[in-house]
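Asks: Build me a structure from this.
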Amino acid sequence: MTRLVHLTTADISLELLLGPQLSAFREAGYEVIGVSAPGPFVERIEARGVRFVPLRHATRSMALGRDARALAELRDLFRELRPDVVHTHNPKTGVYGRLAARAAGVPVVLNTVHGLYAQPGDALPRRAAVYGLERAASTCSQAELVQNPEDLATLRDVLHVPPRKLVLLGNGVDLERFGRDDGSDAVRAEVRAELGIPERAVVVGAVGRLVLEKGYAELLAAWSDVVARHPEAVLVVVGPQEADKADAVPAELLDRARADGVRFLGMRDDVERLYRALDVYVLASHREGFPRSAMEAAASGLAVVATDIRGCRQVVEPGLTGELVPVRSAPALAAAIAGLVVDGGRRRAYGLAGAELARRRFDQRAVIRTTLSTYERLLGAAGLEPPRGTAGLGPPGGAAA
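Replies: The predicted structure follows:
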């Protein structure tokens, strides 16, 4: 059986970012192994029939010594597992994972670029460091699956990654889980009752880790202005606190937000239900690759307000499915949210158009098919026979650069 390893920094990524894909790859005939730091999602990963192997030295924080040890640990692990394919994800594991796989002699190595960790407007030292590492790591792969067309252009034209290696992957979500259905109104009433939110309230939501890079400082500042003018509005925030991160949202900021009536729900497994209770979705991030939460919200029939950055521009069509606002601008964010709070007709029109856009562009089955076809092509080039169980996975998606 063809052995496929997916590598991420943390087990949360294996399950929440890649879980349905790992299941699909297993159904297609691959032996699928997930490698990451261990955590609370291991049981769910293994329930998919995916073998989990812990990476002891993996960390999301800046720790060059541990990263070097993780590289050596991975090289030894790949030599032991002898995978046919190693597929890496996330900025750090994407770099040292490709290096380790090539050092271990893995026949097929590829990486998904979920979002370059530097953008053209960043300071030169940051761009030089990130781009230099990405360029070096890309020499160890046969393919780079790029979610965002803006990143693909940067990889090709700035980093000079050979175009033959670049595949435009796009991104997608489970449209059966997040698409609106006939029971949405009942779920909406049920969730609002659970949260103690009146049916007449206009509910704005945000989903994401509580870190400043997600734009929470601007969102909470904007919300103070919105709720002062529109006390019928409610803001609900879903996502875990990240106290160990350097840019964790300060406790005093969260306390002031709670005083403004903001509901912080923490980590939830039922976000598809929570979207049903919302009227507007907000993503105020400073940096994104191709944001899943915004795709989920659009598929759920919500108007979306997002920052005008790479990734959000691929999800929101301003004036059609939502609004784009300047990054780090609380006044612009407040104006966009307030405009939708008072205009139910525009909210509904944006939501209908967003759901249609999601059906056309954000189907995860297209991502799965593009990935499987890339595996097949690269295994064939390496003289290896890929499994053939790809029936029923939907239409192909993606395109070579």
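Asks: C-alpha only now, for contacts and for neighbours.
Replies: OK.
Asks: Just the residues contacting stretch 283-297, thanks.
Replies: 114-116, 147-148, 170-173, 178, 206-208, 213-216, 218-219, 272, 275, 281-282, 303-307, 309-312, 314-315, 327-328, 333, 358, 362 (Cα atoms under 8 Å, 6 or more residues apart in numbering).
Asks: Going along the chain, name the strands of this structure.
Replies: Counting by DSSP state E, one finds strands in the chain at the ranges 3-10, 31-37, 51-54, 85-88, 108-113, 143-146, 166-168, 202-207, 233-238, 263-266, 280-283, 303-307, 322-325, 399-400.
Asks: Before we compare anything, build this one as well:
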Amino acid sequence: MLDYFDWFRQKGWRTVVIVARDEYSNELECGAERIGYDIVYAPYSRRPNLRCLLAAILFTARLMRSSTSELHVFHTPVASFIAAIARMFAPGRLCVYYCHGLVSYGQIGIKRMLLYAMERFTCKMADRVIFVSPSLAQYAVRHGYVDAKKVLGYQGSICGVMPNSVKSPREIGSRSSIVLGYFGRICESKGVEHCFGVLDHLRLAGVEVRLIIGGQVEGDGGWFDSRVASYRACVEYLGYVRDKEAFFNSIDLLLCPSSREGFGMSALEANSFGVPVVGFDIVGLRDAVQTGETGFLVEPGSTPALAQAVAAYVGDPAIYFQHSSAALKRTGESFRRDEVLSSQFELISTLRKVKPTG
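Replies: Okay, the predicted model is just below:
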């Protein structure tokens, strides 16, 4: 995200970032000092109550009314929902919802209905909605989240992938062992539990396997700690990982067992290091991974299918080499950071000509 803000600053845009004060805000503060954008803290927390929500709406409305900015772009479902309500008190501002994922996707019952209503309202109030992947945009239109006329589809992450030192495809060799990796947030929707199930299936099949996990635990992490402890002989938990190159160079395959993705940035990053990906065939991830070319996507929710895909690489090193080669080629040609940021700038720049509807 820091590169994203910096790119617009280099193009002569003044960028103001509204953010809740949390762990990420420290990194943003350092970025603000380094590259010169303005940062404003909203009265919001990760565990909001009604009072907190109302305060954030009024704060955002005041900021929008007093702002001279031509364009307001909001990221994350909660921030965009707050902005959608706030703009009713601050008409005449061009508002864009940058949708990284639909939180109602994969939910059931009352929770799905409430989240669906929230996201549909957000899309309705926005002048334009940018989706980070074609499959996400198609799903949103097909299920009535947004009018197709408002959609600006976009293929890729917000910043692309950083250049790295890996230039040659990887080889797994003729061995009966493999190192798996998981990289990202550790929570229910990310499906980390499936990673432990894959270990069980592979070990029963006689495959020597290790799992390296990088990422922060969200919420109560007691279940995760007990899982890691019971698998301590073959699982290593690193916590938050800053050195991505070291992480991806230490694994053979990345597991992406998520039940919900907007695009699948960790899969793209793994591919940029020549690491194939095994995950579920869901919205978003199917744009990040070309199944059968840069990895394998299998039936959502099926742990045995994940394990079978991993075993396919162990049993056929030639396929592993082909997928590693294709992964390097695709990320190098289509997702280079400078090219992605340039496309982002062109996309956002065209929105300055759009007349606000609110």
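Asks: tm score of chain vs chain?
Replies: Here the TM-score for the pair of chains, by TM-score structural alignment, normalised by the length of structure 2, is 0.86; 348 aligned residues with a Cα RMSD of 2.8 Å.
Asks: Helices - which of the contacts of stretch 283-297 of structure 1 land there?
Replies: Here DSSP state H is the test, and these give 178, 216, 218-219, 272, 275, 312, 314-315, 333, 358 as lying in helices.
Asks: wait, residue 75 of structure 1 sits on residue 98?
Replies: No: the criterion here is Cα atoms under 8 Å, and residue 75 of structure 1 misses it with residue 98 at 9.7 Å.
Asks: Residue 148 of structure 2 and residue 131 touch, don't they?
Replies: No: counting by Cα under 8 Å, residue 148 of structure 2 does not reach residue 131; the two are 11.5 Å apart.
Asks: neighbour-wise, which of the two wins?
Replies: residue 131 (27 against 16; other Cα atoms under 10 Å).
Asks: Translate the more buried one into the numbering of structure 1.
Replies: Under the alignment by TM-score structural alignment, residue 131 of structure 2 pairs with residue 146 in structure 1.
Asks: now do residue 84 of structure 2
Replies: Checking TM-score structural alignment: residue 84 of structure 2 goes with residue 98.
Asks: Please report how far that match lies from residue 169 of structure 1.
Replies: In this view, residue 98 of structure 1 and residue 169 of structure 1 are 19 Å apart by Cα to Cα, to the nearest Å.
Asks: Same check on residue 349 of structure 1?
Replies: When residue 349 of structure 1 is compared with residue 169 of structure 1 (using Cα to Cα), they lie 29 Å apart.
Asks: which of those two has more neighbours?
Replies: A count of neighbours by other Cα under 10 Å puts residue 169 above the other of residue 349 of structure 1 and residue 169, at 27 against 17.
Asks: Need the counterpart of the more buried one in structure 2.
Replies: Checking with TM-score structural alignment, residue 169 of structure 1 has residue 154 as its match.
Asks: pretty sure its match contacts residue 136?
Replies: No: in this structure, residue 154 of structure 2 is not within contact of residue 136 by Cα under 8 Å, at 9.7 Å.
Asks: Helices along the stretch 1-150 of structure 2, start to end?
Replies: Taking DSSP state H, counting those that start in this stretch to define them, one finds helices in the stretch 1-150 of structure 2 at 2-10, 23-35, 50-66, 77-86, 109-125, 134-142.
Asks: How far off centre is the fifth one?
Replies: So the one you mean is helix 109-125 of structure 2. Distance, stretch centre to chain centre, for helix 109-125 of structure 2: 20 Å (Cα atoms, centre = their mean, to the nearest Å).
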